[in-house]
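Asker: after the sequence you'll find the predicted model.
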Amino acid sequence: MTANEQGPEPESARRRAPAGAAVLRAEKTEAIREAVFAELAAVGYARMSIEGIARRAGVGKTAVYRRWRSKLHVVLDLVSALAVQGLPTPDTGVLEDDLLMLYELTSRVLRHPVASQILPDLQAEAARNPDMAQAVQKALREGQYGVAIGIVRSAVERGEVSADLDEELALDLIAGPLYWRAVVMRAKQPKGHTQRLAKATAAALRAL
């Protein structure tokens, strides 16, 4: 039987990828992401380069450029991904306990060596770069702030705080103290600090 007698070529056989088409392998993408975090912590955003990222990830520069146009786009993508992941929302049924869980989770994140190096650098870059500022703000609002507002609204539903409280002020009260100590002052937390902070914040929210 000749090729013509065998009938038309199957559709799947005709739909071949074009020659030289790049396949973005997930494991390589993850290696690059990890390399970006390590490079940020090691040299900071200003000195970070695509060459350094590629070298640390064990890939060529082309592999990075296939995924992101520049180092800014790499970092913006990572910051946005962190926002999507977020933190779990505590649901203990008591405002003070919800705040304590949030503070303990956040404290562990902020104490991580990589986070303690990267966050101040990203904040400094955000002051100069509107795109970075928008990404950092989105990450904070959808991450830490998103969890905090969930805690506040649950407390409103339980009658623990007033339904008329100022949510923006409430978010400042919840998120500000830990960030100030860990990121701005870079000071260690004394023993029992998160417990005292949760109690004080809960009292402040009830007074709003």
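Answerer: That came in fine, so what should we check first?

Asker: contacts, neighbours, all on C-alpha from now
Answerer: OK.

Asker: the helices in this structure, which residues?
Answerer: For the chain, applying DSSP state H gives helices covering 11-14, 26-47, 50-57, 61-65, 71-85, 95-111, 113-126, 130-142, 144-158, 167-179, 193-207.

Asker: put this next to the first one:
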Amino acid sequence: MERNRSVLARLGGMPRKREPAGAAVLQESVTSAIAAAMFDELAETGYARMSVDAVARRAGVGKAAVYRRWPSKQAMLLDLLGAAVRRNVPEVPDSGSLAGDVRGFLDVIVAQVAEPRIKRIALDMAAETERSPELGAALREAVGGPRRAAADAVLRRGIERGELPADTDRELGLDLLISPLLGRLLLTGGPVDDAYLTRLTAVIVAGLTSA
């Protein structure tokens, strides 16, 4: 239970400050309760079955409190999920080397995605991208955008140091940095220990420098 609470604190924390609608002042404590309730519902029932009514009941507020903040379930999801991703994908520290930056980025992904609760939400979101192309496009921007920006910083620094050629295919590089580890964490379920991350770092660096 305590572990779930710590994850809830990461996922359901306060999103970016919103301007009040008209003269109404949106209480931060209510917004935080709604955010926590939404992530609980999302993890337990999935997006398709989640309703604004259920989120409001779990948060202990009226449905109107939700609609004062977001016009729809989808808008609530994108705002809160995007804010959570931005908080949990910090810029990878500059280690001074491409290999060090790649390993630092992999560590960031593991810290963000390894928790089983987060895996359930991530897999549910992946399924929703197939059901609704419009929602999928919005999710890729809200969730994938911050992660790819962090990965791009790794490539940019490698180019600036001369470790990567200036004409490096950065889109391909982003896929190489992100996809193998996410696939293992979310799909195959193989172990992700220090030895695996060390080997994966070496493979990614070799791929980037030989592309």
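Answerer: That came in fine, so what should we check first? Here the structure is a predicted model, which is why all the values come from computation and not from measurement.

Asker: what's the TM-score for these two chains?
Answerer: Between these two chains, after superposing, the TM-score reads 0.84 (TM-score structural alignment, normalised by the length of structure 1); 188 aligned residues with a CA RMSD of 1.7 Å.

Asker: follow-up on the earlier one: mean neighbour count and distance to R186 of structure 1 for the helices of structure 1 - can I get that in a markdown table?
Answerer: Listed next are those as a markdown table, based on neighbours: other CA atoms under 10 Å; distance: least, CA to CA, whole Å:
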| stretch | mean neighbour count | distance to R186 of structure 1 |
| --- | --- | --- |
| helix 11-14 | 8 | 59 |
| helix 26-47 | 17 | 15 |
| helix 50-57 | 19 | 27 |
| helix 61-65 | 16 | 33 |
| helix 71-85 | 17 | 21 |
| helix 95-111 | 19 | 9 |
| helix 113-126 | 17 | 8 |
| helix 130-142 | 18 | 19 |
| helix 144-158 | 19 | 19 |
| helix 167-179 | 16 | 9 |
| helix 193-207 | 17 | 15 |
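
Asker: need these in TSV (columns: distance to A187 of structure 1).
Answerer: TSV is the format used below for the helices of structure 1 (distance: least, CA to CA, whole Å):
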stretch	distance to A187 of structure 1
helix 11-14	61
helix 26-47	19
helix 50-57	30
helix 61-65	36
helix 71-85	24
helix 95-111	10
helix 113-126	11
helix 130-142	21
helix 144-158	20
helix 167-179	10
helix 193-207	12
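
Asker: right, so of the ones you listed, which gets closest to M185 of structure 1?
Answerer: helix 167-179 (8.7 Å; CA to CA).

Asker: gap between the closest one and the chain center?
Answerer: Taking CA atoms, centre = their mean, to the nearest Å, one finds helix 167-179 of structure 1 lying 18 Å from the centre of the chain it belongs to.

Asker: quick check, central residue of structure 1?
Answerer: In structure 1, the centroid-proximal residue (CA atoms, centre = their mean) is L82; its distance is 2.1 Å.

Asker: hang on, that residue packs against Q137?
Answerer: No. Assessed by CA atoms under 8 Å, L82 of structure 1 is found out of contact with Q137, at 11.7 Å.

Asker: and stretch 54-70 of structure 2, which stretch of structure 1?
Answerer: Here stretch 54-70 of structure 2 aligns to structure 1 at residues 52-68, judged by TM-score structural alignment.

Asker: compute the first-to-last residue distance for that stretch.
Answerer: End-to-end distance of stretch 52-68 of structure 1 (CA to CA, to the nearest Å): 15 Å.

Asker: tell me how far the residue nearest to the centre of structure 1 lies from R111 of structure 1.
Answerer: Taking CA to CA, one finds L82 of structure 1 at 17 Å from R111 of structure 1.

Asker: just R206 of structure 1 next, same as before
Answerer: 29 Å.

Asker: again with Q134 of structure 1
Answerer: 24 Å.

Asker: with T62 of structure 1 instead?
Answerer: For T62 of structure 1, the distance to R111 of structure 1 equals 34 Å [CA to CA].

Asker: what's A41 of structure 1 aligned with over in structure 2?
Answerer: In structure 2, A41 of structure 1 lands on A43 (TM-score structural alignment).

Asker: let me see the contact set for its match.
Answerer: A43 of structure 2 sits next to R117, I118, R120, I121 when contact means CA atoms under 8 Å, 6 or more residues apart in numbering.

Asker: cutoff 6 Å now
Answerer: I121 (CA atoms under 6 Å, 6 or more residues apart in numbering).

Asker: how close does it sit to A122 of structure 2?
Answerer: In this view, A43 of structure 2 and A122 of structure 2 are 9 Å apart by CA to CA.

Asker: now do A75 of structure 2
Answerer: For A75 of structure 2 relative to A122 of structure 2 (CA to CA), the value is 17 Å.

Asker: and if you look at L181 of structure 2?
Answerer: L181 of structure 2 is 14 Å from A122 of structure 2, by CA to CA.
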